[in-house]
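Trainee: let's see this in three dimensions:
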Amino acid sequence: MTFTVLITVWRKPGMSMEAFYDHYENVHMPLIRELAGDKIPISHNRLYVERTGTELKERMVQPSECGDGIDYDAVAELNFEDEAHNLAYWKVLYAPEAQGRLTEDEYKFMDRSKLRIVSMYKKELMIRNDFHAGKDSVEKYSFLPHGKFA
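Mentor: The predicted structure is shown next:
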């Protein structure tokens, strides 16, 4: 069973969302890939909070709840083969030879005082394909729970 970690990330005060995104994607993620090597997670998905005003609320089913009270700027979801893989990843990133470079970079674009990391108990994946058994091949999408909803 995979092991999932969620990280909430706040921008460095005064940094634009565009600069935050650019640094995260084009500087920080390549550094993570370099430092983690073969301990890199199975996936490292980054989701950025959209704050575009009233037009965003008009696109949502429950507009009164759209983004209200949300002060973080991104959520990262890291998926590992198992808990041992997760621990190996963090051990590599926080080894003395890597930690300094990682921490130095984090201070360039994020507010580390607010950074939060949490492991998730269980993750169930549901995708549209699950409702149409046989539409896509099991070989092509072997990581998906084929037939679960058939």
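
Trainee: alpha carbons only for contacts and neighbour counts from here, please
Mentor: Noted.

Trainee: strands along the chain, start to end?
Mentor: Using DSSP state E, the strands of the chain run over residues 3-9, 43-48, 74-80, 116-120.

Trainee: save those as a markdown table, and put in distance to residue 67 and mean neighbour count too.
Mentor: Converted to a markdown table, those look like this (distance: least, C-alpha to C-alpha, whole Å; neighbours: other C-alpha atoms under 10 Å):
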| stretch | distance to residue 67 | mean neighbour count |
| --- | --- | --- |
| strand 3-9 | 14 | 19 |
| strand 43-48 | 12 | 14 |
| strand 74-80 | 12 | 20 |
| strand 116-120 | 18 | 13 |
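
Trainee: next up, for comparison:
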Amino acid sequence: MKFRFLFFITRNPSFSSAELKTHWDTKHVELLRSTMGENFPLTHSRHYIARPAETNGSWPAAVLVEVQEDFPYGGIVELVFPDEVAFQTFLGIYSAPRAAVGRRDVHRQREDEGSSIG
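Mentor: Model prediction:
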């Protein structure tokens, strides 16, 4: 039975949805793919919160209900694995110090560009 794992993408409030999407699609996912190899999930789907226009130096979420404070994240990621054992293997590799160094490098690179995305 397939195992699904969902998590929120954190974001710097000064980033547009397009900047966040570009960073995740070109940096984070590629780093994850190269780190995980055959342990990369079957699917890695990202759904970004729409933030169409800058307002006073931030990018408010386009929401129908609730308030901006309910949307501090930039998106939701769904990872699908063949089973929970595959997820646990993935998590073990992802949590290892070597993988953490690569993630810090990606964060540091983005900070050098002016901000950070978590």
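
Trainee: centroid residue for the first structure?
Mentor: Taking C-alpha atoms, centre = their mean, the centroid of the first structure lies closest to residue 76, which sits 1.9 Å from it.

Trainee: now which residue in the second structure aligns to that residue?
Mentor: Using TM-score structural alignment as the criterion, residue 76 of the first structure maps onto residue 77 of the second structure.

Trainee: scan the second structure for its longest helix.
Mentor: helix 97-112 (DSSP state H).

Trainee: save the strands of the first structure as CSV, and put in distance to residue 94 of the first structure too.
Mentor: Output for those, formatted as CSV (distance: least, C-alpha to C-alpha, whole Å):
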stretch, distance to residue 94 of the first structure
strand 3-9, 16
strand 43-48, 18
strand 74-80, 16
strand 116-120, 14
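
Trainee: out of these, nearest to residue 88 of the first structure?
Mentor: Using C-alpha to C-alpha as the measure, strand 74-80 is the one of the strands of the first structure that comes nearest residue 88 of the first structure, at 10.0 Å.

Trainee: do you know how far residue 15 of the second structure is from residue 80 of the second structure?
Mentor: Distance from residue 15 of the second structure to residue 80 of the second structure, counting by C-alpha to C-alpha, to the nearest Å: 27 Å.

Trainee: which residues are contacting the longest helix of the second structure?
Mentor: Helix 97-112 of the second structure is contacted from outside by 27, 28, 31, 35, 93, 94, 116, 117, 118, using C-alpha atoms under 8 Å, 6 or more residues apart in numbering.
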